[in-house]
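*Asks:* any chance you can model this:
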Amino acid sequence: MELSPLLRGAGLGASLIMAIGAQNAFVLRQGLLRAHVPLVVGVCVAGDVLLIAAGVAGMGQLITKLPWLVLVTTWCGAAYVAWFGVTSLLRALRPARAALEAAGGREASSGRALRTALALTFLNPHVYLDTVVLLGSVAAREGGHGAPLFGAGAAVASCAWFSSLGFGARYLAPLFARPLAWRILDGIIGLVMLALAVSLLV
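*Replies:* Okay, here's the model as predicted:
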């Protein structure tokens, strides 16, 4: 029996969203800190839903016709992801900061968390290429009522993933009760972010 457009959208959306990236790393970290989790999850979900809707509406064709927009977004995104990576590596080298986080300290204001979530959502060109162009082009093949259902499936997958990642991270708290665990996590996040920045430019 053929899968419905809703399930196909959820499957493809989940496969794209669950890949390791700057956005997921930030949501996981905020979830472990239990800092501004509803705000961060809400921004990521709302951003994904907005971009998915744009793709289903046909905005992907516009993006492919404006290569300068992709180029500008790529450079801005690479710069921001690189900065995020460097700050993560610096945190990994600071035992005092790791001890504070292991003790449940809060490292950022809600305004800073909001700005970071927005930047990691909208300054990443992969988000546009995957969500708007790829999902949009696949949704267009569904035709008729299939395209909105496909987009709805992808949106549900996004909501489920970010909610699970952000709110479910607290169950890993015992593992991160030691400063060393935070230093390892920040080191891994920093290296992943720098690798992403290089891949964006290359």
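*Asks:* switch to C-alpha atoms for all contacts and neighbour counts from now on
*Replies:* Fine.
*Asks:* which helix is the longest one in this protein?
*Replies:* Using DSSP state H to define each element, the chain has its longest helix at helix 67-92.
*Asks:* quick check: closest non-adjacent residue to M193.
*Replies:* The shortest distance from M193 to any non-neighbouring residue, by CA to CA, 6 or more residues apart in numbering, is to G85 (4.7 Å).
*Asks:* let's see this one next, to set against the first:
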Amino acid sequence: MPTALDPLATLAGFGFGLSLIVAIGAQNAFVLRQGLLRRHVFAVVAICALSDALLIAIGISGVGLAIDRVPVLMTVVRIGGAAFLTVYGILAARRALRPSALAPEADRTFAGLGATILTCLALTWLNPHVYLDTIVLLGSVANSHGDARWLFGLGAGIASIVWFAALGYGARLLRPVFARPLAWRILDGIIALVMFAIAVSLILGI
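*Replies:* Predicted coordinates:
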């Protein structure tokens, strides 16, 4: 059985954490777009990473079992998340379909720090998949490491920091590609599809 000082637990947590968050989703799409726009990147990365850390800690502490036994909570979050993602998807689709909204300078949607923070929090905390991945799934796997469960959680938390920082700050490397309006149209079209797909999956309970 792993001990409380087992460094392999941290490495395992890092790998498992990356496997859960490295995927096309609402949160990652938002971080990428903010990184490309160079708007409030630090705040967005910090919110995503700290939220993950809190959710991981909650899962390891055993709260995930309680949440799993109260399905009404997940239902409420699922409906609210689906509604928000639908609205966000509509806005992304409008940007993709309207030439006047393609340029990042012309897009003032969620441009302010306050609006950006609220949007990031909503995309993070109104998505039931986040709870299932971090609190329920990751929490269960972490607790299987016995006394080393918090080291496993530490590794998963580090993975979140590395991923979101790389996504947010690394997005600037794609700026030459997004110098063309067509690239923004394609990106916003993909974001709209992702938001709509996740919203539908939440409504259907997938």
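*Asks:* ranges for the strands of structure 1?
*Replies:* Per DSSP state E, structure 1 carries no strands over any range.
*Asks:* centroid residue for it?
*Replies:* Taking CA atoms, centre = their mean, the centroid of structure 1 lies closest to Q23, which sits 2.6 Å from it.
*Asks:* in structure 2, what residue corresponds to it?
*Replies:* Structural alignment (TM-score structural alignment) places Q23 of structure 1 against Q27 in structure 2.
*Asks:* what's the nearest residue to the corresponding residue of structure 2 for L200 of structure 1 if we skip its chain neighbours?
*Replies:* Aligned counterpart of L200 of structure 1 in structure 2: L202 (TM-score structural alignment). Nearest residue to L202 of structure 2 in three dimensions, chain neighbours excluded: R78, at 5.5 Å (CA to CA, 6+ apart).
*Asks:* now for the aligned partner of that neighbour in structure 1: which residues touch it?
*Replies:* By TM-score structural alignment, R78 of structure 2 lines up with T74 in structure 1. T74 of structure 1 makes contacts with L123, N124, P125, L200, L201, as judged by CA atoms under 8 Å, 6 or more residues apart in numbering.
*Asks:* return the subset of these lying in helices.
*Replies:* Counted as lying in helices by DSSP H, out of those, are P125, L200, L201.
*Asks:* any idea how far L102 of structure 2 is from Q27 of structure 2?
*Replies:* Distance, L102 of structure 2 to Q27 of structure 2, using CA to CA, to the nearest Å: 21 Å.
*Asks:* how close does the counterpart of A46 of structure 2 in structure 1 get to L194 of structure 1?
*Replies:* With TM-score structural alignment as the criterion, the equivalent of A46 of structure 2 in structure 1 is G42. Applying CA to CA, the value for G42 of structure 1 to L194 of structure 1 is 26 Å.
*Asks:* neighbour-wise, which of those two wins?
*Replies:* For G42 of structure 1 versus L194, the count of surrounding residues by other CA atoms under 10 Å is larger for L194: 22 against 17.
*Asks:* doesn't S88 make contact with that one?
*Replies:* No - applying CA atoms under 8 Å, one finds L194 of structure 1 not in contact with S88, separated by 10.0 Å.
*Asks:* W75 of structure 1 versus the match of A46 of structure 2, what's the distance?
*Replies:* Taken as CA to CA, the span from G42 of structure 1 to W75 of structure 1 is 26 Å.
*Asks:* same question, L114 of structure 1
*Replies:* 21 Å.
*Asks:* L89 of structure 1 now?
*Replies:* 21 Å.
*Asks:* higher neighbour count, those two?
*Replies:* L89 (22 against 17).
*Asks:* contacting residues for that one?
*Replies:* Applying CA under 8 Å, 6+ apart, we find L89 of structure 1 in contact with D186, G187, I189, G190, L191.
*Asks:* name the nearest residue to the fourth one, sequence neighbours excluded.
*Replies:* Going back to what we said before, that points to G190 of structure 1. G190 of structure 1's closest residue in space is G85 (CA to CA, 6+ apart), at 3.9 Å.
*Asks:* contact partners for the aligned residue in structure 2 for the one you found?
*Replies:* G85 of structure 1 maps onto G89 of structure 2 when the alignment is built from TM-score structural alignment. G89 of structure 2 makes contact with I191, A192, L193, V194, M195, F196 under the criterion CA under 8 Å, 6+ apart.
*Asks:* would you mind confirming that the fifth one is in contact with I24?
*Replies:* In this case it means M195 of structure 2. No - the pair M195 of structure 2 / I24 is not scored as a contact, 10.2 Å apart, by CA under 8 Å.
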